[in-house]
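Engineer: just need the structure, nothing else, for what follows:
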Amino acid sequence: MRRPLLRIVLVFALPAVLVGVWWAASAGSEDVYWPPLGTILRTFPEVWTGERWRGDVLPSVLRLAAGYALAAVAGVALGTLVGSRRRVRAVCEPVVEFLRAVPPPVLVPVIMLFAGIGDTMKILVIAGGCVWPVLLNTVEGVRAVDPVMAETARSYGITGVARLRDVVLPSAGPQIFAGLRQALSIGIILMVISEMFAASNGLGFAVVQFQRSFAIPGMWTGILLLGLLGFVLSVLFQLVERRVLGWYHGLRDASRRS
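Structural biologist: Now for the predicted structure:
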């Protein structure tokens, strides 16, 4: 009981301190661009009504989910192929290194030419940026499969899909989830950026509209909401990771106790 309570305290201690510092530093501020935190918090429920949640927050979350899911599937599939085939890796590595060095926001105008300015463009921008950490971590995870385990599986006739399901992916799982975690934060950033270009709704669009109309407290509420969204998604990701990689975390906990 004491350990979970201590963990909760540690999780919320630093955010509480930062909020306190922000509250004290901004109290009594008359700067238009730096309103008091109390004003921002009072503005929050006035701005983010049910209509705005349906019109801006929900479309953003759905775009993020679609782009992230597309990147996860493509990254794991291609990463498994490249990581398990030496010749494929030799051919693809220069192209992969070139493409991943191109900043995804630069591709927004290009994608707009082919996909238009609708949701498809925004989903492709998110997927195009999220796929690289997933792909590269999957490649490294597949390459790092224990040779003894792989040879044992081969000796027992475990090949093809069974080998992929029971040996390769579980062994590469921690590395794959490391890539998925990196991709999640990148996806949130690209979600906002893509909604700043020729959009009519979404969190990024709302923040820009507040800024252009000098509704500065409203703009700050949008920034706070994006931070809260990132925090919630991170917690959900950790819960999923704990469930899928329960065996891995169990081994780590056991090694720490020994």
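Engineer: use CA for all of it now, contacts and neighbours both
Structural biologist: Will do.
Engineer: and the helices in the stretch 101-250 of the chain?
Structural biologist: Per DSSP state H, counting those that start in this stretch, the stretch 101-250 of the chain carries helices over the ranges 108-115, 119-143, 147-155, 160-163, 169-194, 203-212, 216-244, 246-257.
Engineer: what about F197, how many residues nearby?
Structural biologist: Look at F197: counted by other C-alpha atoms under 10 Å, it has 16 neighbours.
Engineer: buried sites along stretch 55-69?
Structural biologist: Within stretch 55-69, the residues that qualify as buried are 55-57, 59-61, 63-69, counting by 16 or more other C-alpha atoms under 10 Å.
Engineer: next one: stretch 76-94
Structural biologist: Counting neighbours by 16+ other C-alpha under 10 Å, one finds that the buried residues in stretch 76-94 are 76, 78-84, 89.
Engineer: among those, which ones are in helices?
Structural biologist: The members of the buried residues of stretch 76-94 that map onto helices under DSSP state H are 76, 78-84, 89.
Engineer: ok so, going back, now the buried residues of stretch 76-94 as TSV including distance to M121?
Structural biologist: Formatted as TSV, those follow (distance: C-alpha to C-alpha, whole Å):
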residue	distance to M121
V76	22
L78	22
G79	24
T80	27
L81	27
V82	27
G83	29
S84	32
R89	29
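Engineer: return the member of those nearest to V134.
Structural biologist: For those, the minimum distance to V134 (C-alpha to C-alpha) is 6.4 Å, reached by V76.
Engineer: and this one, please, so the two structures can be compared:
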Amino acid sequence: MRSVGAVASEVAGLRVVRLVALPALLVVVWWAVGGSTFYLPGPVEVGRAFAETWFSERLVDDVLPSLGRLLAGYAVAGVLGVGLGVPIGLSRRLRATLEPVLEFFRAIPPPVLVPLIMLLAGIDTPMKVLVIVSGCVWPILLNTVEGVRALDEVLADTCRMYGVRGASRLRRFVLRGASPQIMTGLRQALSIGIILMVISEMFASSSGLGFTIVLFQRQFQIAEMWSGILLLGLLGLALSALFRRLERWVLSWYYGSGAARA
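Structural biologist: Reported below is the predicted structural model:
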């Protein structure tokens, strides 16, 4: 019989193969068709442009400001979404009053609000942060409301009987019980935030990833443009992996004791 270590190594090897196989296949296809037109350079040319473009002062001038605006807008949306979602989820009367208004504003696509936000907040960093907030807040808010609404009534009665009230009840029962739904909303908001980060930087901006990619497109620097798109994909992948680890840690009680180490 094989040892436990051998089985674990085999499982780890299969996991690595699954993670690498599809990206490798996509790169092979890209290499096969790349360079066939001016607008589709090959991976070697894009890789060279990637190194020359992003391992330079553009990392400080464009990438870091974009990430800063993304994280700022995401954090504000998280605080607003959870802060408003908890009382709305707890109060049936408040929920019935606000639900039509929330559904109305949720139905408005955030990119449509960009001209209005520009008029109200100007064209600098506050505008870009507000655009990110305007889209990220809704999945967090609505998932928080649903998570609070779905709290176990038996556990609620138990807290009441044992005198668990106030901040202790909010922290130990409400937020903990609703945390799976809250984390779902935060995960959805992260991908929306990346999209809105790029869109906000395409309007009257002088820095950022969105601005730089559009600038490359207008100057027909096609390889550099593709390198910016590639960088956005890599950033999204890295942020998703970091969030997955954070989610496993926050919800270790939900997934099991070994989730935080997964």
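Engineer: what is the nearest of the buried residues of stretch 55-69 of structure 1 to P147 of structure 1?
Structural biologist: Of all the buried residues of stretch 55-69 of structure 1, A69 has the smallest distance to P147 of structure 1: 30.6 Å, by C-alpha to C-alpha.
Engineer: what do we get in structure 2 for that closest one?
Structural biologist: Structural alignment places A69 of structure 1 opposite A75 in structure 2 (criterion: TM-score structural alignment).
Engineer: superpose on structure 1 and give me the mean offset of the helix or strand harbouring that match.
Structural biologist: Under the criterion DSSP states H and E, the helix or strand holding A75 of structure 2 is helix 64-90. Compared with structure 1 after fitting, helix 64-90 of structure 2 has a mean deviation of 0.3 Å; criterion: mean C-alpha distance after the TM-score superposition for structure 1.
Engineer: V139 of structure 1 -> structure 2?
Structural biologist: Taking TM-score structural alignment as the criterion, the aligned counterpart of V139 of structure 1 in structure 2 is V145.
Engineer: do D119 of structure 1 as well
Structural biologist: Following TM-score structural alignment, the counterpart assigned to D119 of structure 1 within structure 2 is T125.
Engineer: quick one: the residue nearest the centre of structure 1 from L37 of structure 1, how far?
Structural biologist: Central residue check for structure 1 by C-alpha atoms, centre = their mean: the C-alpha nearest the mean position is that of L184, 0.6 Å away. Taking C-alpha to C-alpha, to the nearest Å as the measure, L184 of structure 1 and L37 of structure 1 are separated by 28 Å.
Engineer: which SSE is the aligned partner of A21 of structure 2 in structure 1 in?
Structural biologist: Alignment note (TM-score structural alignment): A21 of structure 2 maps to A13 of structure 1. Remark: A13 of structure 1 resides in helix 2-26, with elements defined by DSSP H and E.
Engineer: mind reading off the mean deviation between the very next helix or strand once past that helix and structure 2?
Structural biologist: Remark: after helix 2-26 of structure 1, the chain's next helix or strand is helix 37-47, criterion DSSP H and E. Following the fit onto structure 2, the mean deviation recorded for helix 37-47 of structure 1 is 1.2 Å by mean C-alpha distance after the TM-score superposition for structure 1.
Engineer: mind giving me the packing neighbours of helix 37-47 of structure 1?
Structural biologist: For helix 37-47 of structure 1, the helices and strands in contact under the criterion 3 or more C-alpha pairs under 8 Å, 6 or more residues apart in numbering; DSSP states H and E are helix 2-26, helix 216-244.
Engineer: matching residues in structure 2 for it?
Structural biologist: Using TM-score structural alignment, the residues of structure 2 aligned to helix 37-47 of structure 1 are 43-53.
Engineer: just give me the match in structure 1 for F173 of structure 2.
Structural biologist: Residue correspondence to structure 1 (TM-score structural alignment): F173 of structure 2 is matched to V167.
Engineer: wait, doesn't L203 of structure 1 sit right on G222?
Structural biologist: Yes. Proximity of L203 of structure 1 to G222 meets the contact threshold set by C-alpha atoms under 8 Å, at 6.8 Å.
Engineer: the residue nearest to the centre of structure 1 contacts A69, doesn't it?
Structural biologist: No. The pair L184 of structure 1 and A69 does not pass the contact test of C-alpha under 8 Å, sitting 10.2 Å apart.
Engineer: ok so, going back, among the helices of the stretch 101-250 of structure 1, which is nearest A25 of structure 1?
Structural biologist: When those are compared by C-alpha to C-alpha, helix 216-244 sits nearest A25 of structure 1, at 15.5 Å.
Engineer: what is the closest one packed up against?
Structural biologist: Contact partners of helix 216-244 of structure 1 among helices and strands, from 3+ C-alpha pairs under 8 Å, 6+ apart: helix 37-47, helix 169-194, helix 203-212.
Engineer: do you know how far the alignment partner in structure 1 of L64 of structure 2 is from A65 of structure 1?
Structural biologist: Alignment note: L64 of structure 2 maps to L58 in structure 1; criterion TM-score structural alignment. For L58 of structure 1, the distance to A65 of structure 1 (C-alpha to C-alpha) stands at 11 Å.
Engineer: just S213 of structure 1 next, same as before
Structural biologist: 30 Å.
Engineer: picking up where we left off before, between the helices of the stretch 101-250 of structure 1, which one is nearest to E51 of structure 1?
Structural biologist: For E51 of structure 1, the closest of those is helix 203-212, at 12.7 Å, according to C-alpha to C-alpha.
Engineer: where in structure 2 does the closest one align, residue-wise?
Structural biologist: So helix 203-212 of structure 1 sits over residues 209-218 in structure 2, by TM-score structural alignment.
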